[in-house]
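Chemist: Okay, predicted coordinates and the sequence, questions at the end:
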Amino acid sequence: MSTRSLVSEAAARLREAGVASPEYDAAELLAFVTGSSRLHLSEPTEEQRARYDDLVTRRAGREPLQHLTGTATFRYRDLVVGPGVFVPRPETEVMVGWILDQLAGVPNPLVVDLCTGSGAIAGAIATERPDSTVHAVELSSEAALWARRNLEGTGVALHEGDIDGCLPELDGQVDAVVSNPPYIPLTAWESVTAEVRDHDPALALWSGDDGLDEIKVVAATAARLLKPGGWFACEHADVQGESAPAVFTATTLFTEVRDQHDLANRPRFTTGRRI
């Protein structure tokens, strides 16, 4: 069987299993197995074919692609990911770009990433703004193990613990707070894809009946950490385009609170400034 036929057959299996991007995933898995690239696939050996078949079967069982390859790309960096840590999504890259734009005129910015997970956001900011000082906070010890690997050499200070009450020594000094917190309502269980529901850690997903429990903690923490005029950006579900901004507005401690859309024009993150 030719390489093209092999990928086509695998893609058909993935499509039947309900995988959202069957052609892409089938090619990515073969590239991973053969050590080539998705656009320039190498002919697999018999041993590699057997391994490929096993990985396709696991992907058809809805194991995340990133868990099978052990990596995820976020902005300009490749991250290591696996069980116990939330797999970063492309949508979050837009929020990081937004916060970097706001910091463009701020020399040596001090930034805090709340609920850092894999360290994707903190690592991106530290890499793209090498003059910045970045702190990342993560409650899960499992996720922190992945974050520590991904943040090695970036200069980011990783803190294990709850974001509520974190970093009191930075109160009123921070230029930007950014967060991708848990925000899925418990009532939305059935609508969440199998890859997320069955493989991303529950601590990174669920946040009360309306999904706003942790966003409220982010709002309170951002209000405490930010200096006057400091920026925040907080990701949320696409159905929270009104309710998430309302959390920040209700504190009466922020101005310019508005919601921002992702590249698919869906409500994706709330932004604003400390009064």
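Modeler: Yes, it's here. In this text the structure is predicted, and so the values were computed from the model without any measurement.

Chemist: can we go C-alpha only for contacts and neighbour counts from here?
Modeler: Noted.

Chemist: now the strands for the chain?
Modeler: In the chain, the strands defined using DSSP state E lie at 71-74, 77-80, 110-114, 133-138, 157-160, 174-179, 226-235, 254-261, 267-274.

Chemist: Quick check: which of those is buried the most?
Modeler: Of all those, strand 110-114 has the most neighbours on average by mean count of other CA atoms under 10 Å, namely a mean of 27.

Chemist: Run through the neighbouring helices and strands of that one.
Modeler: Contacts defined by 3 or more CA pairs under 8 Å, 6 or more residues apart in numbering; DSSP states H and E place strand 110-114 against helix 120-128, strand 133-138, strand 174-179.

Chemist: again, 7 Å this time
Modeler: Packing partners of strand 110-114 (3 or more CA pairs under 7 Å, 6 or more residues apart in numbering; DSSP states H and E): strand 133-138, strand 174-179.

Chemist: Second structure follows, compare the two:
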Amino acid sequence: MSVSVTIARATAVLAEAGVASARVDAELLAAHVLATTRGRLLLAPDLTEEQHREYASLIAARGSRVPLQHLTGRAAFRHLDLAVGPGVFVPRPETELLVEWGLAWLRGRPDAPTVVDLCAGSGAIALSVATEHPGARVYAVEREPEALAWLRRNAAGHPVTVVAGDVTDPAVLADLDAGVDLVLCNPPYVPLTAAAGLPVEVTGHDPAAAVFGGPDGLDLFPPLLRRVSALLAPGGAVGIEHDDTHGDAVPALMRAAGFERVRLHHDLAGRPRFTTARRAGGWQDGAP
């Protein structure tokens, strides 16, 4: 059976199972089995009998809503190919906007800025900064043991210092207090009240500790902002991702915590996605 026919049948199976990206996922899983890229599938040979069995197993798992990234073991994020799996949050494209903002803010600052990624998970934010802004001193903080294992795996060989600890603990990175140029954070922020509307890929596979932030999604924000304020140097900046229902709440919390130049940013669909601010003092150049 040709690759194209095999993929077409797999697409039908995934569509029947309710997978929104059925064709794309069927192609990506075929590329994974054939050790090629999606763009080269038309040039690929027919699957062997063993590959057919592997592919059928992967399609069945995806049909049961196991995340695609768990099946391939990889997640694309900006220019990175990250190792992911059970126990770590799979990075989303929306977070790339936060990183893009952070990298833009770093341009024109000192050559060796100190950057901290809080709630680092797989290390997507920290590693993006380290690879796209060479010379930055980057720290990635994560508390959960399973996520830490993935973070350390991804950070191996990169100029990122992995720190095991609670992002609200004053003792964590205490030696950097008042000396950090930029803090970026994608914390758990989904309201528990919204759980019923989330896809199975999230509720059944992403770690709850990385997704949910209490009844309204904001439990972590007050202590997190206190820690960020202590870490930042005068004029240092912070960017924090949040739920699209937090367009008013998070900027208000940041102003109440004493931050200046608070600005709400929207994603490509026009939804409130992250908020940035500055600690008073230091640079007076109009950013962020």
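Modeler: On my side now, so go ahead. Since we're looking at a predicted model, the values are computed, not measured.

Chemist: ok, back up a step: wait, which of the strands of the first structure is closest to residue 186 of the first structure?
Modeler: Between residue 186 of the first structure and those, the shortest gap by CA to CA is with strand 226-235, which sits at 17.3 Å.

Chemist: Tell me which residues are up against that closest one.
Modeler: Residues from elsewhere that reach strand 226-235 of the first structure (CA atoms under 7 Å, 6 or more residues apart in numbering): 95, 99, 171-181, 222, 268-275.

Chemist: Residue 30 of the first structure - nearest residue in space that isn't next to it in sequence?
Modeler: residue 52 (6.2 Å; CA to CA, 6 or more residues apart in numbering).

Chemist: Give the equivalent position in the second structure for that neighbour.
Modeler: Here residue 52 of the first structure is matched to residue 55 in the second structure, going by TM-score structural alignment.

Chemist: same deal with residue 222 of the first structure?
Modeler: Here residue 222 of the first structure is matched to residue 228 in the second structure, going by TM-score structural alignment.

Chemist: ditto for residue 189 of the first structure
Modeler: The alignment partner of residue 189 of the first structure in the second structure, by TM-score structural alignment, is residue 195.

Chemist: Tell me how many other residues surround that match.
Modeler: By the measure other CA atoms under 10 Å, the count of residues near residue 195 of the second structure is 15.

Chemist: can you pull out the helices in the first structure?
Modeler: Per DSSP state H, the first structure carries helices over the ranges 3-16, 22-34, 46-60, 65-69, 90-102, 120-128, 141-151, 194-199, 213-225, 243-250.

Chemist: would TSV of the ones you listed with mean neighbour count and distance to residue 185 of the first structure be doable?
Modeler: Below are the helices of the first structure laid out as TSV (neighbours: other CA atoms under 10 Å; distance: least, CA to CA, whole Å):
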stretch	mean neighbour count	distance to residue 185 of the first structure
helix 3-16	17	28
helix 22-34	21	28
helix 46-60	17	26
helix 65-69	19	24
helix 90-102	17	19
helix 120-128	23	23
helix 141-151	20	21
helix 194-199	16	12
helix 213-225	22	9
helix 243-250	20	12
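
Chemist: Would you mind putting the ones you listed into TSV with distance to residue 259 of the first structure alongside?
Modeler: Below are the helices of the first structure laid out as TSV (distance: least, CA to CA, whole Å):
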stretch	distance to residue 259 of the first structure
helix 3-16	34
helix 22-34	31
helix 46-60	35
helix 65-69	29
helix 90-102	11
helix 120-128	19
helix 141-151	28
helix 194-199	24
helix 213-225	14
helix 243-250	6
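
Chemist: Tell me which of these lies nearest to residue 80 of the first structure.
Modeler: Ranking the helices of the first structure by proximity to residue 80 of the first structure (CA to CA) places helix 141-151 first, at 6.5 Å.
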